[in-house]
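# What follows is a predicted structure for the sequence shown.
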Amino acid sequence: MGIFAQLQALFRTPTPPPTPVAPPKVAASMAPVGEERRQRPRVNAREGTRVLIIDDSKTILTVLRKFLRSAGYETSEALDAESGLASLPSQRPELIFLDIVLPGMNGFAALRAIRRDPATRDIPVIMMSGNEQAMEQFFGSRISADDFMKKPFSRQEMFFHIERLLDDQQIPRRAAARHAEA
């Protein structure tokens, strides 16, 4: 051992071992996505729930399709808002994942079209974006989306957002519709 190392050892104060800190207790209904969420069973929508995914990223479409189908959901996909809106009468989705940044019509315009149509206005919509500015614009404008999911997202996050929209029969409902029934 060199002189410098001996001096360091001589003047170093021993540090006590770290004491474990328990994570704060969080109510199950307020549990954030993550470890606390995994401690309780996931609540899925009923088997066969129809979900429309509108996103221009084939990767996002594939990931959402895989996550949803593995839990018994039926999915349909569209690469742009126009084709997604055109498919609504035939697909009759019960939940829509809608990207904000799309080619042609953006997600905000598509959401306005969904809300203006009496046949689709009650479908819950989860908006998605990886663009920080779009997220700020979403919260700032307070348009009538039912939830927002930031990309990239995990499987647990996706199911957390769906679970927040389920009613007592495990059917996705708009927040306003759930409060009106109560």
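Structure's in. What do you need? Numbers count the residues shown, from 1 in each chain.

# From now on I want contacts and neighbour counts done on CA atoms only, so please keep to that.
OK.

# could you show me where the strands are in this protein, in order?
Per DSSP state E, the chain carries strands over the ranges 50-54, 74-78, 95-99, 125-129, 147-150.

# got CSV for those, with distance to Arg38 and mean neighbour count too?
As requested, the strands of the chain are exported to CSV (distance: least, Cα to Cα, whole Å; neighbours: other Cα atoms under 10 Å):
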stretch, distance to Arg38, mean neighbour count
strand 50-54, 24, 25
strand 74-78, 24, 19
strand 95-99, 23, 26
strand 125-129, 22, 23
strand 147-150, 19, 18
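
# Mind naming the longest helix for this structure?
When the chain is scanned for its longest helix (criterion: DSSP state H), the result is helix 58-70.

# which other residues reach that helix?
Counting by Cα atoms under 8 Å, 6 or more residues apart in numbering, helix 58-70 makes contact with 53-55, 74-75, 77, 79, 155, all of which sit outside it.

# Farthest-apart pair in these, please.
Comparing every pair within the contacts of helix 58-70 by Cα to Cα identifies Leu79 and Arg155 as the most remote, at 21.0 Å.

# So for these two, which residue has more residues nearby?
When neighbours are counted by other Cα atoms under 10 Å, Leu79 and Arg155 differ, and Leu79 comes out ahead with 17 against 12.

# Contacts only, for Met128.
Neighbours of Met128 in contact, by Cα under 8 Å, 6+ apart: 97-100, 148-151.

# and if we set it to 10 Å?
54-55, 97-101, 107, 134-135, 138, 147-153 (Cα atoms under 10 Å, 6 or more residues apart in numbering).

# put this beside the first:
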Amino acid sequence: MLGRVNESPPATGPEPARILVIDDDPTVSEVVAGYLTRAGHRVDRAADGRHGLAAARAHRPDLLVLDLMLPGLDGLQILRALRADRAAADLPVVMLTAKGDEADRILGLELGADDYVTKPFSPRELVLRIESVLRRSRAAKPAAGPDGPVVSGDLALDPQARRAHRQGRELLLTLREFDLLAFLLRNPGTVFSRQELMERVWGWDFGDLSTVTVHIRRLREKIEDDPAAPQLINTVWGVGYRYDPVTREKDPTP
């Protein structure tokens, strides 16, 4: 069932966001909701996957806190459904995972989750992670984007509209993927470590570096002719990643 915590958040603190917490553990859900409410946010809660997915679609929260182990639909199924829905494809998602579920964590990131926190976790750390994702999400809105369009080969990116195209076809990118692609296109030929990408693209000074690896792999799947033999986003072994623009030769046949 969907529940609401604190309809009227305090006026002080960060700009309030509407956050949906989907977790079937009432203790975890209550603690998370309590900390987020005290941080100034409005919180909705759902205790199973089907109600949670329906709430995410109906209420359009600013961010989703999603437990992976849920009755009805699990968290990965919810992620797949949201990322396949154009209206919700860029909804920021922070996953809650069990400590040993590394495979599920990686799959969640591959499906488009923006960050994750492992159980047991510090509620204060979770709030910091959530607000870091919210800051990036708000900064990414068209009104806040001063940068002009970028064209590189058959890639075209418009930060104002938050849209990217390859060979004239629109790419369905998550918030993290869009920011990463925009950064790489604006810095061709420069090698960046995973730590540098985390800090300069997403403003994170902590987190799992495998997050960068996963997003690089997802981008390659969307912009490379052969993701297994990338030409655009290249790995510089022992250092990091580099974007190399490729000028495709025109067919000389008249």
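Received the coordinates, thanks. Everything numeric here is computed off the predicted structure, so don't read it as measured data.

# that older thread, with the contacts of helix 58-70 of the first structure in mind, which one is nearest to Glu36 of the first structure?
Arg155 (14.7 Å).

# Just give me the match in the second structure for the closest one.
Mapped onto the second structure by TM-score structural alignment, Arg155 of the first structure lines up with Pro123.

# cool, and Asp122 of the first structure?
Per TM-score structural alignment, the equivalent position to Asp122 of the first structure in the second structure is Asp90.

# same deal with Gly84 of the first structure?
When the second structure is aligned by TM-score structural alignment, Gly84 of the first structure is paired with Gly52.

# what's the answer for Lys66 of the first structure, then?
Counting by TM-score structural alignment, the partner of Lys66 of the first structure is Gly34.

# which residue numbers in the first structure go with stretch 216-229 of the second structure?
Counting by TM-score structural alignment, stretch 216-229 of the second structure pairs with no residue of the first structure.

# who are the neighbours in contact with Ala103 of the second structure?
Applying Cα under 10 Å, 6+ apart, no residues qualify as near Ala103 of the second structure.

# gap between it and Arg220 of the second structure?
For Ala103 of the second structure, the distance to Arg220 of the second structure equals 20 Å [Cα to Cα, to the nearest Å].

# again with Ile22 of the second structure
Counting by Cα to Cα, the gap between Ile22 of the second structure and Arg220 of the second structure amounts to 31 Å.

# try Phe183 of the second structure
Between Phe183 of the second structure and Arg220 of the second structure the distance is 15 Å, computed by Cα to Cα.

# So between those two, which is more surrounded?
The neighbour count for Phe183 of the second structure versus Arg220, taken as other Cα under 10 Å, is higher for Arg220 (20 against 15).

# what's the neighbour count on the nearest residue to Val212 of the second structure once chain neighbours are set aside?
Leaving aside its sequence neighbours, Val212 of the second structure sits nearest to Arg194 (Cα to Cα, 6 or more residues apart in numbering; 6.0 Å). A total of 19 residues lie near Arg194 of the second structure under the criterion other Cα under 10 Å.

# May I have the residues that are in contact with Leu88 of the first structure?
Each residue near Leu88 of the first structure by Cα under 10 Å, 6+ apart is listed here: 52, 96, 114, 119-120.

# Closest to Phe159 of the first structure out of those residues?
Ile96 (13.3 Å).

# Show me what the closest one aligns to in the second structure.
In the superposition onto the second structure, Ile96 of the first structure corresponds to Leu64 when matched by TM-score structural alignment.

# give the contact list for its match.
So Leu64 of the second structure contacts 18-22, 43-45, 52, 56, 91-95, 113-114, 130 (Cα under 10 Å, 6+ apart).

# again, only this time at 6 Å
Residues in contact with Leu64 of the second structure, defined by Cα atoms under 6 Å, 6 or more residues apart in numbering, are 19-20, 93.

# got it, and Ile123 of the first structure?
For Ile123 of the first structure, the residues meeting the contact criterion (Cα under 6 Å, 6+ apart) are 94-95.

# same thing but at 7 Å, please
Ile123 of the first structure sits next to 94-95, 173-174 when contact means Cα atoms under 7 Å, 6 or more residues apart in numbering.

# neighbours of Gly112 of the second structure, just the number please.
Gly112 of the second structure is surrounded by 28 other residues when neighbours are defined as other Cα under 10 Å.

# just checking, what residue in the first structure corresponds to it?
Gly112 of the second structure maps onto Ser144 in the first structure, with residues paired by TM-score structural alignment.

# Val151 of the second structure too?
Checking with TM-score structural alignment, Val151 of the second structure has no match.

# how many neighbours does Val151 of the second structure have?
The number of residues packed near Val151 of the second structure is 14, by other Cα under 10 Å.

# That one and Leu157 touch, don't they?
Yes: Val151 of the second structure is within contact range of Leu157, at 6.4 Å (criterion: Cα atoms under 7 Å).

# so how far is Ala88 of the second structure from the match of Lys66 of the first structure?
26 Å.

# just Asp44 of the second structure next, same as before
The gap separating Asp44 of the second structure from Ala88 of the second structure is 17 Å, by Cα to Cα.

# contacting residues for Asp99 of the first structure?
Applying Cα under 7 Å, 6+ apart, the residues near Asp99 of the first structure are 54-55, 107, 127-129.

# now do 8 Å
When contacts are counted by Cα under 8 Å, 6+ apart, Asp99 of the first structure is found next to 54-56, 106-107, 127-129.
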